[in-house]
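# with the sequence up front, the predicted model follows.
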Amino acid sequence: MTTSRVLSIALQENDRPPLRPLPVEAAQLLHDVDAPPRLVAHLRAVHDVAGQLLEWIAARKPDLGIDPQAVLFGAATHDIGKTLHPAELSVPGAQHEEAGRELLLARGVDPARARFAGTHAAWTAEGAGMEDLLVSLADKIWKNKRIPELEDLVVARLASASGRPVWEEFLDLDGVLTRIGDQADERLAFQMSYPAAGNGRRPPGLPVDH
């Protein structure tokens, strides 16, 4: 695999905050499309949170019928469409969603995995499954943004699989989201330490741009 700044951000060891590396397939895709450094950092942060959610779920052993590798790949590529719509790195916008799905399909990604680029902001859409909800949840809680509607959908799936009361599942989910959310400032600092364009890291001491 060719070494690049993108691959370095995606795969290098990182302990402040500790973030697991992106899947190699996702990292290579981001390299191939020349993804902006800040986008790669964002995807790594969201991917790590998705991993934490999956570990929490695995420890509880509910029968949710999810593919953890699909969730991790989805979290690692959900915003890849922002390489085509870079303005949406700084301002809200939805053009990157379908553009990202089409970009992944054009590069040979299986539709079942490419879909997350188009569904990560559509958790109420008909057909949204638990895998989609987990990617959506990771994309919010990485910066400690709580979306009650989304969390209620996750709680309902958990309660249906476990047979436990909804309120118990809510309390457990709230606990893990609070723990993950407490690390949001470190993840935000990691993301903002990289520029939104180009391939270099922001020199220390410069103010961040918004």
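Noted; the coordinates are in hand.
# from here on, just use CA atoms for contacts and neighbour counts.
Fine.
# which SSE is immediately downstream of the helix or strand hosting Leu134?
Secondary structure from DSSP states H and E places Leu134 in helix 130-141. Where DSSP H and E defines the elements, the next helix or strand beyond helix 130-141 is helix 148-162.
# and that following helix with helix 130-141, angle?
140 degrees (axes from the mean of the first three to the mean of the last three Cα atoms, to 10 degrees).
# which helices and strands does helix 148-162 pack with?
Under the contact criterion of 3 or more Cα pairs under 8 Å, 6 or more residues apart in numbering; DSSP states H and E, helix 148-162 touches helix 130-141, helix 166-181.
# 6 Å instead?
For helix 148-162, the packing partners by 3 or more Cα pairs under 6 Å, 6 or more residues apart in numbering; DSSP states H and E come out as helix 166-181.
# okay, pairing it with this:
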Amino acid sequence: MLPLPDRAAGLLTAVDCPPRLAAHLRAVHDVAHRLVDRLERDHPSVALDREAVLFGAATHDIGKVLHPGELTGLGSAHEEAGRGLLLDHGVAPRLARFAATHAAWTDPGVVLEDLLVSLADKVWKGRRVADLEDLVVARLAAATGRAAWEEFAALDDLVTALGEDADARLRFQASFPVRPRET
């Protein structure tokens, strides 16, 4: 599993990120890295902000430090809280947005980078979300001029391959405590 970008790792330390959340962010970042690598290799003409996707994947759930109930349960309060937390720590709005957009992929203004962070946040655990994948396919087809079915086939192959490592990533995440040990 790849290490997080230095700036993201520093932010997680600064906000006292729980170990399990840091492991989750690392797993999602790892999948995002593999997604971006493949897209850049197969679609060199597609404009893609690699660093934004990787930073977004590494910090998308940071708001859960402010909403610890969402570490183990459902909830969306962490999304806007995460964006605010990142902005408060001097992160540019173009990077802080991923904390809010990772679960809102149909909102106006969502771009390919947002969709890739969202996709990585699903695929890391082997989850497939057809509506999300369709949006990625449509964006890629529009950017490349290739037929949607070609983009679908390529993305399906990639997501399937990434899903094969999901159990290992889930074990990795589960090996960390949800909250730091009390001292």
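Thanks, I have the structure now. Just so we're clear, the structure is a prediction, and the values are computed from it rather than from any experiment.
# what residues sit buried inside the longest helix seen in structure 1?
Determined from DSSP state H, the single longest helix within structure 1 is helix 37-60. Going by neighbour count (16 or more other Cα atoms under 10 Å), the buried part of helix 37-60 of structure 1 is 37-54.
# excluding its backbone neighbours, what's nearest the equivalent of Ala112 of structure 1 over in structure 2?
Mapped onto structure 2 by TM-score structural alignment, Ala112 of structure 1 lines up with Arg94. For Arg94 of structure 2, ignoring the flanking residues on the chain, the nearest one in space by Cα to Cα, 6 or more residues apart in numbering is Ala52 at 7.9 Å.
# give the equivalent position in structure 1 for that neighbour.
For Ala52 of structure 2, the residue aligned by TM-score structural alignment is Ala70.
# which stretch of helix or strand covers that match?
helix 68-77.
# now that helix: buried residues?
68, 70-77.
# now the next helix or strand after that helix against helix 68-77, angle please.
Next helix or strand after helix 68-77 of structure 1 toward the C-terminus (DSSP H and E): helix 95-106. Helix 95-106 of structure 1 runs at 130 degrees relative to helix 68-77, counting by the same axes, to 10 degrees.
# tell me what helix 95-106 of structure 1 is packed against?
Packed against helix 95-106 of structure 1 by the contact rule (3+ Cα pairs under 6 Å, 6+ apart) you find helix 116-119.
# go again using 10 Å as the cut-off
The contact analysis (3 or more Cα pairs under 10 Å, 6 or more residues apart in numbering; DSSP states H and E) places helix 95-106 of structure 1 against helix 68-77, helix 111-114, helix 116-119.
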